[in-house]
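Student: What follows is a predicted protein model with its sequence.
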Amino acid sequence: MFEVLVFVYENYWRGDACPEPHALERKLSAHGFEPEEIQEALAWLDGLNLAAQNVCDSADLELEWAPEPSTASMRVYSVAEQDKLGAACLGFITFLESSGVLPPALREIVVDRAMAAPGDTVCLDALKIVVLMVYWRFGHEPDALILDELCDDAEDRIAH
C-alpha cells in the first residue's frame, strides 16, 4: 500500500489535483500495482479525505501550521497506539510537534491514518509516508529541512 501512496504523492503534487477514485484506480492499475494494494490505498486515502474534511469543517478557519503550544494540554497515547506505532514513530511525531511543523489537528490525523495502516506495527519509514500524505492532502509543502527529514534515509547520513 505504501508504494501506491508514494506513487500518488510523486505524481499528483497536490491532493486536490488527484483524480477521482475510479480514474486513479485505472491509472494505478496501468502502472502495474496489484489490485489488493490499490484497494487498500484507495480506502486509506478515502479515510484521509474524511479526516481532513472533519478538521476543516470543525475549524472554520485556515489550518495554522505553527500555533502557539498549549502548556495546559498533553497528548497521551493509548496502549494500542503505543503498540502499533512504537517508540521510534512516537518519538518522530513528538519531534515534528516540538519543531512547530505538526499542529495538534494534523497530529491526530497522522495518528489516525497510521493506525489505519495494514499490519500489526508501523515502521518509521511508513510513518514518514503517512506524514507526507497528510501534508499533501492539505496542500502544504514542508520546508526543506523537514522534507529532508521525511524523505532522507538516516542510515545513509554521515555524522559531522
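Tutor: Good, I have the coordinates.

Student: contacts, neighbours, all on C-alpha from now
Tutor: OK.

Student: Mind giving me the packing neighbours of the longest helix seen in the chain?
Tutor: Across the chain, the longest stretch assigned as helix under DSSP state H is helix 35-59. The helices and strands touching helix 35-59, judged by 3 or more Cα pairs under 8 Å, 6 or more residues apart in numbering; DSSP states H and E, are helix 2-11, helix 21-30, helix 104-115, helix 124-137.

Student: possible to save those helices as TSV with mean neighbour count and distance to Q82?
Tutor: Below are the helices and strands packed on helix 35-59 laid out as TSV (neighbours: other Cα atoms under 10 Å; distance: least, Cα to Cα, whole Å):
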stretch	mean neighbour count	distance to Q82
helix 2-11	16	21
helix 21-30	14	32
helix 104-115	19	10
helix 124-137	20	13
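
Student: any chance of the ones you listed in TSV, with distance to D57 too?
Tutor: Below are the helices and strands packed on helix 35-59 laid out as TSV (distance: least, Cα to Cα, whole Å):
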stretch	distance to D57
helix 2-11	24
helix 21-30	22
helix 104-115	12
helix 124-137	15
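
Student: Structure two is appended below for comparative analysis:
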Amino acid sequence: MFDVLIYLFETYIHSAIEVFIDHDRLANDLFDIGFQKKDIYNALIWLKKLADYQIKSVFSVSVLSNPLPIRIYTEEELQRLNVDCQGFLLFLEHLQVLNIETREIVIERIMALEIQKINIEELKWVVLMVLFNIPSCEDAYNKLEHLLFNVSNSSILH
C-alpha cells in the first residue's frame, strides 16, 4: 500500500497535475502497472481520509508563543514509531514545520498504514503528503521539502 501512495504522490499529486481522476480508471492503471488490488484500494481509502482533513478544519501553523507540549505515545504508536521517528517529529515541531494539529494528523495517517514499523524515510513521505494536503500548510510543506531535498554541502557537519 505504501508503494502505491508514493507512486501516486510522485506521479499525480506532487507533479501538480490538475486533472480530475476517475478512480476506477486509476485503479485499473495501477493494477496494470503491477500493484495489487488490495494495496490500490487501501491506498485510495488512505488518501480519501487524508483529503477529509481539508474539509474538517482550518489549521494554523503558528506555534511561536506557546511551548510545545510533550507528546505521550500510546503503546500501539510506540510499536510503529521508533525513537528516531519520534525525534524527527519533535524536530519538525521545533522547526515549526509541524504544529500540534498537523503532528496528530501525521500520527493518525501512520497508524492507518499497513506497516508495522515505520522508518524515517517512510515518515518523511507521510509528513510531506499531509502538509501538501492541508491548504494552510504550504509554507510548512515548502520548508520541509527544502530541508529534505535541498541540503547544501556547507551544512554537512564533519
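Tutor: Received, thanks. Nothing here was measured: the structure is a model prediction, and the numbers come from that model.

Student: Could you point out the helix or strand that follows the longest helix of structure 1?
Tutor: helix 79-98 (DSSP states H and E).

Student: that older thread, out of the helices and strands packed on helix 35-59 of structure 1, nearest to F95 of structure 1?
Tutor: In terms of Cα to Cα, the element of these nearest to F95 of structure 1 is helix 104-115, at 11.3 Å.

Student: Okay, angle between the closest one and helix 35-59 too, please.
Tutor: Orientation of helix 104-115 of structure 1 against helix 35-59 (axes from the mean of the first three to the mean of the last three Cα atoms, to 10 degrees) gives an angle of 160 degrees.

Student: After superposing, tell me the mean distance of helix 104-115 of structure 1 to structure 2.
Tutor: Aligned to structure 2 and superposed, helix 104-115 of structure 1 gives a mean residue distance of 0.6 Å (mean Cα distance after the TM-score superposition for structure 1).

Student: In structure 2, what range does that helix match?
Tutor: Residues 100-111 of structure 2 are matched to helix 104-115 of structure 1 when aligned by TM-score structural alignment.

Student: and the matching stretch, how far out from the chain's middle?
Tutor: 8 Å (Cα atoms, centre = their mean, to the nearest Å).

Student: List the buried residues of the longest helix of structure 1.
Tutor: By 16 or more other Cα atoms under 10 Å, the buried positions in helix 35-59 of structure 1 come out as 37-38, 40-42, 44-45, 47-49, 51-52, 55.

Student: List the contacts of that helix.
Tutor: For helix 35-59 of structure 1, contacts defined as Cα atoms under 8 Å, 6 or more residues apart in numbering pick out 1-2, 4-5, 21, 25, 28-29, 62-63, 105, 109, 113, 116-117, 134, 137-138.
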